[in-house]
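K.L.:
Return atomic coordinates for the entry below.
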Amino acid sequence: MIQDIAPHEYRNEYRPLPPEKDSIALYYEDHTVLMKKTAEGIEYPTFADLEHLNEEIYEDYTYLFSIDNERYYLVEEINRERLSPFTMENTELFRAGEPQYRAFAGITGYQLYTWYKNHRYCGHCGTMMKKDTKERMLYCEECHNMEYPKICPATIIGVTDGNRILMSKYAGRTYKKYALLAGFVEIGETVEETVKREVMEEVGLKVKNIRYYKSQPWSFSDTLLMGFYCDLDGEDSITLDEEELALAEWFEREDIPVEPSRDSLTNEMIMKFKNGEV
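P.N.:
You can find the predicted model right below:
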């Protein structure tokens, strides 16, 4: 999966040390990131690459994380008219971009970029928020409101029936490949209850024997994904929620029309079942 970057080591402790000239500068605009494509793959600019575009770049920054001994920072307000050879590229490239640790850094930085952008002002009193110096937190000096990075828990659900697994396609989305059922955890319910509710809501089926598989941070949607397999309980006739799904079908292991990919928990769970490992 995209976060599996070993032997590289991701460290997310909040250590807001000043950047150096060779520190990595991540710059985003909406759904794009500043980078260039080289023979080795994704390359981000360093502070030395951008210092001529913003004289205050060493003062106006946000520490993000480190990978190995390389520190990553969020930067703002650069004069892109003078940029070369870096270009703005869509963040979707991180799904398959190489090297993998650079793709993971880029999408994780993007999640933090959107959080900082969406929390400039206090949601309670409207005062400009301040960055804490000890932890990754924004606080309001007026009303003392505190905000931490947004993480939404969600489930990925592999519904099985003997040698079959239920797969679906989303309705109204650009992603057109087969996926498993999925849904966000609601207030006041356990993740196991989420599994039962989402399966019933999306395909009208009951399930039992719910068992946890694995989790994945999914920065494309501020989500922590939790994967579960479960067994069909009773009738297998599907009642489709057409607002959520374009289709849902049962597939025998040998007929699953999905091939391995690097990025997602969904793909790994499908391939585990296809290969008879579940």
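
K.L.:
rest of the way, CA atoms for contacts and neighbours
P.N.:
Noted.

K.L.:
need the contact list for the closest residue to residue 37 other than its chain neighbours.
P.N.:
Nearest residue to residue 37 in three dimensions, chain neighbours excluded: residue 43, at 6.2 Å (CA to CA, 6 or more residues apart in numbering). Residue 43 makes contact with 35, 36, 37, 102 under the criterion CA atoms under 8 Å, 6 or more residues apart in numbering.

K.L.:
next up, for comparison:
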Amino acid sequence: MIQDIAPHHFDNQYHPRPPKTDDGVLLYRKGRVYIQEDGHIPAVRELCGEDRDRLQYLFSIDERAYYTLLQEAKQLPAGYAFLALNVLRTLRDRVAAMAAVSGHQLWNWYQTHLFCGSCGRSMRADEKERMLRCDHCGNMVYPKIVPAVIVGVIHEDEIVLTRYAGRSYRKDALIAGFCEIGETLEDTVRREVMEEVGLQVRNIRYYKSQPWSFTDTLLAGFFCEVSGDRQIVMDLDELSMARWVHRRDIPSDAEGISLTGEMMSVFKKYGHLWQRSLTDMVK
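P.N.:
Alright, predicted model coming up:
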């Protein structure tokens, strides 16, 4: 998955330090990141001096720290282009992909919280933790993380695959949805499955989680079994297709970056025996 960059270490603790010349600078415009096609990220040394003084610390990977600018750069480094974030889904440089997508989530949070939601005054970054503070009214804001579920609904050797309606992503997927206030994750699984395909489920079992910075989301993956009638009643507003698929016919996961793809691959390989140890499943 996109966060699996071992042996490299992603350190998201907020301990800003003065930038070094070889540290990375992640520059964004809405939905786009300023990189080269091979994933090369600009370095601090490529910025003009005024921009270096305005860098906001984000995180580090191994010994390299990454920063961003909360305002447009005075002079963009040459040799790069603003590419759509979706290019990160197929980028071979996984460290660059992880850095760029995680950086965009933080950059977007800073951009959308420049002003206090309580009094309208300017916010400033706290010195000790990843938090924005309003000095006028004391309002404190932390990064937004949205919980959501990915659900593999199974019956014997079949699984429900879906395709979204009205989205650019056209490939097969599993049932997914965001948690509502007051819901447990398991309640979300039941509700989303019923809303999207009209099925009741039982034996809800947790599989794995994944940070999905494309949508500010923390995904929680579950498998469950259909209970009773297997007739799919599809939500036409959400889905363009929903069907039972035998595991031998599940498409291969060419991207290898998403929890959805991994869960489909696990069921394709192991069927109802997916509960084997994760060590065995990823061999």
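
K.L.:
Nearest to residue 78 of structure 1 among the contacts of residue 43 of structure 1?
P.N.:
Comparing those against residue 78 of structure 1 with CA to CA places residue 35 closest, at 13.6 Å.

K.L.:
do you know how far the closest one is from residue 103 of structure 1?
P.N.:
With distances taken as CA to CA, to the nearest Å, residue 35 of structure 1 is found 11 Å from residue 103 of structure 1.

K.L.:
cool, residue 29 of structure 1 as well?
P.N.:
From residue 29 of structure 1 to residue 103 of structure 1 the distance is 17 Å (CA to CA).

K.L.:
more neighbours, those two?
P.N.:
A count of neighbours by other CA atoms under 10 Å puts residue 103 above the other of residue 29 of structure 1 and residue 103, at 24 against 16.

K.L.:
Pretty sure that one sits in a helix.
P.N.:
Yes: in this structure, residue 103 of structure 1 lies within a helix as judged by DSSP: H, G, I helix; E, B strand; the rest coil.

K.L.:
which residues does the equivalent of it over in structure 2 contact?
P.N.:
For residue 103 of structure 1, the aligned position in structure 2 is residue 97, judged by TM-score structural alignment. Counting by CA under 8 Å, 6+ apart, residue 97 of structure 2 makes contact with 2, 39, 88, 89, 91.

K.L.:
need the contact list for the closest residue to the second one other than its chain neighbours.
P.N.:
Distance criterion CA to CA, 6+ apart; nearest residue to residue 39 of structure 2, sequence neighbours excluded, is residue 96 at 5.7 Å. Residue 96 of structure 2 makes contacts with 39, 40, 41, as judged by CA under 8 Å, 6+ apart.

K.L.:
can you map out the strands along the stretch 101-250 of structure 2?
P.N.:
124-125, 132-133, 140-141, 146-155, 158-164, 175-178, 201-212, 217-226, 239-246 (DSSP state E, counting those that start in this stretch).

K.L.:
Just give me the match in structure 1 for residue 87 of structure 2.
P.N.:
Residue 87 of structure 2 maps onto residue 93 in structure 1, by TM-score structural alignment.

K.L.:
in a strand, that's where that match is, yeah?
P.N.:
No: judged by three-state DSSP, residue 93 of structure 1 forms no part of a strand; its state is helix.

K.L.:
what about it, how many neighbours?
P.N.:
Neighbour tally, residue 93 of structure 1, other CA under 10 Å: 15.

K.L.:
Now do the closest residue to residue 152 of structure 1 other than its chain neighbours against residue 215 of structure 1, distance only.
P.N.:
Nearest non-adjacent residue to residue 152 of structure 1, counting by CA to CA, 6+ apart: residue 223, 4.5 Å away. Distance, residue 223 of structure 1 to residue 215 of structure 1, by CA to CA: 10 Å.
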